[in-house]
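Q: next comes the sequence, and after it the predicted model I'd like to discuss.
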Amino acid sequence: MANELEALARRHLVRLQRHTPTRQLLAMLCLAGLLILGGYFLYQSLPRQYTLRIAGSEVVSNRHYLMHILQEEVLPAGVRLHIASASDTNDTMARLSRGELDLALMQDADAERYPNIRHIATLPTEVLHVLARPPIKQLSELRNRQINLEPRGSEWREHAVQALEFAGLHSGRDYLEANLDEEALMVLPGNVLPDAVVIASFIPSALVEFLIREHGYTLLELPFPASAPHHLDWGQASQIPAFAYGAEPATPPRNLLTVGSSLHLVGHDHIDARATRILLHTLYGPALTARLHLPFEEKRLTDSAGYPLAAGVEDFIKRNHPLISKENYDKFKSLGGMLFSLASALLVALKWFRGEPVIEEE
């Protein structure tokens, strides 16, 4: 049966070859296909312009400053970063998963609830700064005081509540919670500011420095275990280095224990892989590190909070892999075999379109 089908196919091909108009039409269609394919590959290689919307943060926050610098650095590479207004964390993640936003900065992940979100990069750790007015010198003295946390709905507000509970201070029972945003803390007169302020930020923080310098706040220690309990798995033991906020007087005078949390850049899964690579080249490049004075560590790039890696991340990681390797050798070997087979097929096709005999008629 197979031999009969092969013989039938041979006869039809010979008849088609002898019919010059049909053969010429097929040749033109093949040529048009090759031109379209070549045009596609050329189009893919051309420089692109991307416009990405990233969920914004408070204007005076370190996150907003990071976004602003990133916005400037990626523009020459073809990415326009638009900082969009955003409210609480859950709303931001929902908008990102629906594709209303392209990028966001976050700490926690919920891949089941937001299936369209992908991990792009892990950024420097944010730490909790606990500031208090003199004469308060330790956490236990914050009982029956007013403590300002992040605005309700933010990830860090929930984390701060949990960290204070771990230290023995419960919201509503041991202290009165306030939720002023960072801009309000910058403009309110000193006599109405709370007894203590808990701020999550990179080190150094402009707001922390302002409260210390202008209103006399001091930094308190917030001990956190090296191995976090399950309900505090978002956190990691961190330190605020001595002299981080001044040498005279020394602020703080020694390394202060506190809790930190990794910050992640995440995006919607529709983001083009090339745009992702541009973001990564910028984030882990020397220019951004020099401007922000923050440790962007590429070795932590894939430390995802729980979302799958975005398209383009693995290509970025492999960019520094050696050209001569067993994996690349096998790829080149396969590519060589494919090119040889393709060249042979093209030669046979060329002879067929010229009308030269390539198939013996049975």
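A: Great, that's in hand. From a predicted model like this one, the values you see are computed outputs, not experimental measurements.

Q: please count neighbours and contacts with C-alpha atoms only from this point.
A: Noted.

Q: any idea how far residue 21 is from residue 27?
A: According to CA to CA, to the nearest Å, residue 21 stands 10 Å off from residue 27.

Q: and these two? Which one has more around it.
A: For residue 21 versus residue 27, the count of surrounding residues by other CA atoms under 10 Å is larger for residue 27: 17 against 11.

Q: isn't the more buried one up against residue 353?
A: Yes - the criterion here is CA atoms under 8 Å, and residue 27 meets it with residue 353 at 6.4 Å.

Q: just the helices from this structure, written as ranges.
A: 2-18, 20-45, 62-74, 89-98, 155-166, 182-187, 206-215, 273-283, 286-292, 313-317, 326-354 (DSSP state H).

Q: now do the buried residues in the first one.
A: Read that as helix 2-18. 10-11, 13-14, 16-18 (16 or more other CA atoms under 10 Å).

Q: how about the longest one?
A: Residues of helix 326-354 classed as buried by neighbour count (16+ other CA under 10 Å): 349, 352-353.

Q: for stretch 284-294, same thing?
A: Buried residues in stretch 284-294 (16+ other CA under 10 Å): 284, 288, 294.

Q: who's in contact with it?
A: 66, 69-70, 73, 124, 282-283, 295-298 (CA atoms under 8 Å, 6 or more residues apart in numbering).

Q: one more time with 6 Å
A: By CA atoms under 6 Å, 6 or more residues apart in numbering, the residues outside stretch 284-294 that reach it are residue 296.

Q: the helices of the chain: which one's closest to residue 252?
A: helix 206-215 (10.4 Å; CA to CA).

Q: who touches that closest one?
A: By CA under 6 Å, 6+ apart, helix 206-215 touches residue 217.

Q: orientation of that helix relative to helix 62-74 in degrees?
A: 130 degrees (axes from the mean of the first three to the mean of the last three CA atoms, to 10 degrees).

Q: measure residue 125 to residue 274 for me?
A: 26 Å.

Q: so for these two, which sits in the more crowded spot?
A: When residue 125 and residue 274 are compared for neighbours, residue 125 comes out ahead with 22 against 17, by other CA under 10 Å.

Q: another one to put next to it:
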Amino acid sequence: MGEVSRRVEQVRALTRSPHIVLAAMLGMLLVTGLMLWLALRSPEVTLRVSAGSELGRRHEIAEVLQQLARERGLRLELVPTAGSAASLERVAGRSLDVALVQGGLPAGSAIREVAPLALEPMHLLVREPAILRLEDLRGRSVDLSTPGSGTRELALELLELVHLRPERDFEEATLSYDQLMNKPAAELPDAIFHVSSLPSPVAEHLLRHRGYRLLPLPYARAMHMRDVAVREGVIPAYGYGASPPHPSADLPTIATRMLIVARDDVDDDAIRRLLEIVSSEVLARRAELSPIGAAELAEPELPLHDGARAWLARNDPLVTPEIIDNVESLRSFLVSAVIALILLWRWWRARQMKGFDLYLRGVTKLEREVLQLELEADLDLPRLLTIQRRLGELKNEALEGYAEGKISSADLLNSFLAHVTDVRAYLNALVLHERERLEKKARRDPEHEDAIRRELWLGAVRGHEEEEES
């Protein structure tokens, strides 16, 4: 017992020390802050991402995105593919989570758009001076890019305008970016289709080191009539050099949007963090892109990912015109409902009063008769007794109706009984007054007082009975 007391005293001494109390409070604040930080800290998420070939412009952008994603708890694993069509297949097949792809391509039902990144103009690079128009590709060797690429799909769609088909009208080549960059000029085809945002490292290499030039493709409006994903694009003058100029003037071409897509079951929070990077000026500056705006995000080619919808709505006001309209509609409904309830209550009240109105009218009528009798020279005792009996009958009938459930309002019953009590008290006072008058009359003959009083009372009762019979 002494040991326990000693320990308790030591604890008390510690609590009396301001330094120890302060240290304990700081420790508690530190633990609370750590727990709060752990609760609010977003866990690291790993996403498997493809941007097509490692030598393409999309892959350059993906590498910048990968660097910035680390700061927001996102780990992006870059996986090369043959092109956009192949990337879309792998996202749908769950071997990829996210992809940077060319817009306008068929996508599976589970594919959702996250954001557009940039316009990707079509580059048509040719070497022969005789090739001046798209139709001049007939009989030539033409690279449409590798199977599974979006470039090939868009090139075939474009060539259909001039009725050119591979193998029938020209010799098709399917060269990868690596082959385009490393093959000698003599082994390259006469024309090369290439879709990329600006500036394209592949196009720049072919223009500067392999003797190619750019051919205009003024077919955007015509193709947009058939494919809304195709837009008007421009490769600006001197975009790939001024000496020699590539091109010497703004070059019209067709273009599609580079899209970030994801599978529909990818975590919404991961998509939100990805969009914070995509919309930042840091990505635009490092990847040499124009920052995207809310208007571009609000016009998706594919169904938007739920995370993208939530990110777009992040700055929406709590009270919107739609909410105001809904509140106004609710207010109108509530007002109508209140009016309906008031009318219903009044109907119910009237129905409750329907059983009582007969009784109330009966008591009121008897009260008027009593008042009328009081004004006469002589009180009519038989009539007063008759009114008294009828008042009791009305009260009994009302109580029986309440007991049988015909009258369900206890408040109305109490009001009725209070009215009956008032009339009965008034009536009893008059009867008592008349009885005292009869007793005074009987006391005039002391020898026969009892007999006279009895006779007078019986006469009044007989008069009451005769009135009842009549």
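A: Looks like it arrived, so ask away. These figures come from a predicted structure and were not determined experimentally.

Q: where along the stretch 151-300 of the second structure do the strands fall?
A: 171-173, 191-195, 213-214, 231-235, 251-263 (DSSP state E, counting those that start in this stretch).

Q: nearest approach to residue 429 of the second structure belongs to which of the ones you listed?
A: strand 251-263 (94.5 Å).

Q: which strands or helices does the closest one pack on?
A: On a contact count with 3 or more CA pairs under 6 Å, 6 or more residues apart in numbering; DSSP states H and E, strand 251-263 of the second structure meets strand 98-102, strand 111-126, strand 231-235.

Q: I'd like those laid out as TSV, including distance to residue 260 of the second structure.
A: Formatted as TSV, these follow (distance: least, CA to CA, whole Å):
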stretch	distance to residue 260 of the second structure
strand 98-102	5
strand 111-126	5
strand 231-235	18
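
Q: most neighbours per residue, which of those strands?
A: strand 98-102 (a mean of 29; mean count of other CA atoms under 10 Å).

Q: other SSEs contacting that strand?
A: strand 45-50, strand 251-263.

Q: okay, now the aligned residue in the first structure for residue 149 of the second structure: neighbour count?
A: Taking TM-score structural alignment, residue 149 of the second structure has residue 154 as its aligned residue in the first structure. Neighbour count for residue 154 of the first structure, taken as other CA under 10 Å: 15.

Q: OK, contacts around residue 154 of the first structure?
A: Counted by CA under 6 Å, 6+ apart, residue 154 of the first structure has contacts 88-89.

Q: picking up where we left off before, reformat the helices of the first structure into a markdown table and put distance to residue 117 of the first structure next to each item.
A: Below are the helices of the first structure laid out as a markdown table (distance: least, CA to CA, whole Å):
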| stretch | distance to residue 117 of the first structure |
| --- | --- |
| helix 2-18 | 50 |
| helix 20-45 | 25 |
| helix 62-74 | 19 |
| helix 89-98 | 6 |
| helix 155-166 | 17 |
| helix 182-187 | 28 |
| helix 206-215 | 31 |
| helix 273-283 | 13 |
| helix 286-292 | 25 |
| helix 313-317 | 14 |
| helix 326-354 | 31 |
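
Q: out of those, which is closest to residue 259 of the first structure?
A: Here helix 155-166 is closest among the helices of the first structure (CA to CA), at 7.8 Å.

Q: circling back: ok, the match of residue 149 of the second structure to residue 88 of the first structure distance?
A: Where residue 88 of the first structure is concerned, residue 154 of the first structure sits at a distance of 6 Å (CA to CA).

Q: could you do residue 349 of the first structure as well?
A: From residue 349 of the first structure to residue 88 of the first structure the distance is 62 Å (CA to CA).

Q: what of residue 12 of the first structure?
A: 68 Å.

Q: mind checking what residue 190 of the second structure lines up with in the first structure?
A: Using TM-score structural alignment, residue 190 of the second structure sits opposite residue 195 in the first structure.

Q: ok, its match touching residue 146?
A: Yes - because the distance of 5.4 Å satisfies CA atoms under 6 Å, residue 195 of the first structure is recorded as touching residue 146.

Q: picking that back up, would you turn the strands of the stretch 151-300 of the second structure into a markdown table with distance to residue 416 of the second structure?
A: Formatted as a markdown table, the strands of the stretch 151-300 of the second structure follow (distance: least, CA to CA, whole Å):
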| stretch | distance to residue 416 of the second structure |
| --- | --- |
| strand 171-173 | 105 |
| strand 191-195 | 94 |
| strand 213-214 | 104 |
| strand 231-235 | 86 |
| strand 251-263 | 75 |
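
Q: rewinding a little: any idea which of the helices and strands packed on strand 98-102 of the second structure is most buried?
A: strand 251-263 (a mean of 24).

Q: that one vs the first structure, mean deviation?
A: Its matched residues in the first structure lie on average 1.1 Å from strand 251-263 of the second structure after superposition (mean CA distance after the TM-score superposition for the first structure).

Q: which part of the first structure lines up with that strand?
A: Going by TM-score structural alignment: strand 251-263 of the second structure matches residues 256-268.

Q: so how far is that stretch from its chain's centroid?
A: 12 Å (CA atoms, centre = their mean, to the nearest Å).

Q: many thanks, have a good one.
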